[in-house]
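Asks: Sequence plus predicted model, see below.
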Amino acid sequence: MISIKNTLRIISYWPPFLAAGISVKEYDLEKGYIVSKLKRTPFNGNAFGTHFGGSLYAMCDPWYVFLAIHSLGKKYIVWDIEAQIKYKRATKDPVYARFDLSKKDVEKIKLEAKGNNKVFSEFSTEIRNERGDTIAEVKKTIYVRRKIKSF
């Protein structure tokens, strides 16, 4: 399986992201963050010429899961299970979203997952333009559980 670090290096060329204008602008897995970018192209706008809502969501889709998988390691199962996006304003400008998973978040998840407990952790971020205006608010819930040892 390809590592999260290597995935982040090439994911901007993954056809769904490439076609949607989504890229990874910056990341530091050891510091626990990823920044994604969505730029407007002739192929990814909506009927009004602004960013398509599906692309705004897609730029936020995998990052908390990637951060959790990297930080927790191979002893844990991590799934994206719920998402919510609230659109605040339309724009044609490039937009960015930062995803943070702190060491404190990771330790809390590990503690809650002891004894094979299911953990549901909610995270929030904002999609912003270069001026700092909020374009959308995003909430993501991830599921985490320790892998069951097999014999």
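Replies: Perfect, I can see it now.
Asks: CA atoms for contacts and neighbours, from now on please.
Replies: Will do.
Asks: Can you list the neighbours in contact with the helix or strand hosting residue 79?
Replies: Using DSSP states H and E, residue 79 falls within strand 76-87. With Cα atoms under 8 Å, 6 or more residues apart in numbering as the test, strand 76-87 has contacts from 53, 57, 62, 65, 68-69, 135-147.
Asks: Use this one as the comparison:
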Amino acid sequence: MRASTFRRLMNLWPPFLFNSICVQQVSEDWTELRVVLRLRPWNRNYVRTQFGGNLFAMTDPFWMLLTMHQLGNDYFVWDKAGGIEFVAPGREDVYAHFKLEPSVIDELRAAAAGGDKVLRWFDVDITTRSGEVVARVRKQLYVRLKPKARSEASNEQPAPTT
């Protein structure tokens, strides 16, 4: 799927659409993504700040999705765990910027090459336009080479010579 198509579909996805979460940008190479949570009357909490569930939701799928697209179809990529630390009240629109470095993808491929499961934490800050941190979100991903890809890789290795 093209990144631009993905962005449009995510913005029509009801949990995002109805909570004013908008994917602003996805790079064509799937290494960067920007998302905004707009503060609206229907998504404020009792004290008129960003609802904590929406702060987590605006970041929820993106480390997994970027990693899936970078690794390709030969890998299982799942969310394993997550957490959020609330740092300051969100009294305005807030933003998250995800940047998946090529070196991280190389590390995941190398660690998963033998078929073992790999667990890795990813962090993203949720900030105001001016850069004030509102929350810090951590997501742990599970990555594993699929069995078919493992058997193909072992079949490609040359037989030992005697």
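Replies: Arrived safely. Here the structure is a predicted model, which means the values were calculated and not measured.
Asks: Relative to the whole chain's centre, how far out is whichever helix or strand comes after the strand holding residue 79 of structure 1?
Replies: Following strand 76-87 of structure 1 in sequence order, the next helix or strand is strand 95-100 (DSSP H and E). On the basis of Cα atoms, centre = their mean, to the nearest Å, strand 95-100 of structure 1 sits 8 Å off its chain's mean C-alpha point.
Asks: Stretch 34-52 of structure 2 too?
Replies: 20 Å.
Asks: Check stretch 64-73 of structure 1 too.
Replies: Taking the mean of its C-alpha atoms, stretch 64-73 of structure 1 sits 11 Å from the chain's own mean (Cα atoms, centre = their mean).
Asks: Now it: buried residues?
Replies: Residues of stretch 64-73 of structure 1 classed as buried: 64-72 (neighbour count, 16 or more other Cα atoms under 10 Å).
Asks: and what of stretch 34-42 of structure 1?
Replies: If you call a residue buried by 16+ other Cα under 10 Å, then stretch 34-42 of structure 1 has these buried ones: 34-40.
Asks: Give me the residues contacting stretch 139-150 of structure 2.
Replies: Stretch 139-150 of structure 2 is contacted from outside by 60, 63-64, 74-83, 108, 112-123, using Cα under 8 Å, 6+ apart.
Asks: and residue 68 of structure 1, that's in a helix?
Replies: Yes. Assessed by DSSP: H, G, I helix; E, B strand; the rest coil, residue 68 of structure 1 belongs to a helix.
Asks: Is it correct that it is in contact with residue 101?
Replies: Yes. Residue 68 of structure 1 is within contact range of residue 101, at 7.3 Å (criterion: Cα atoms under 8 Å).
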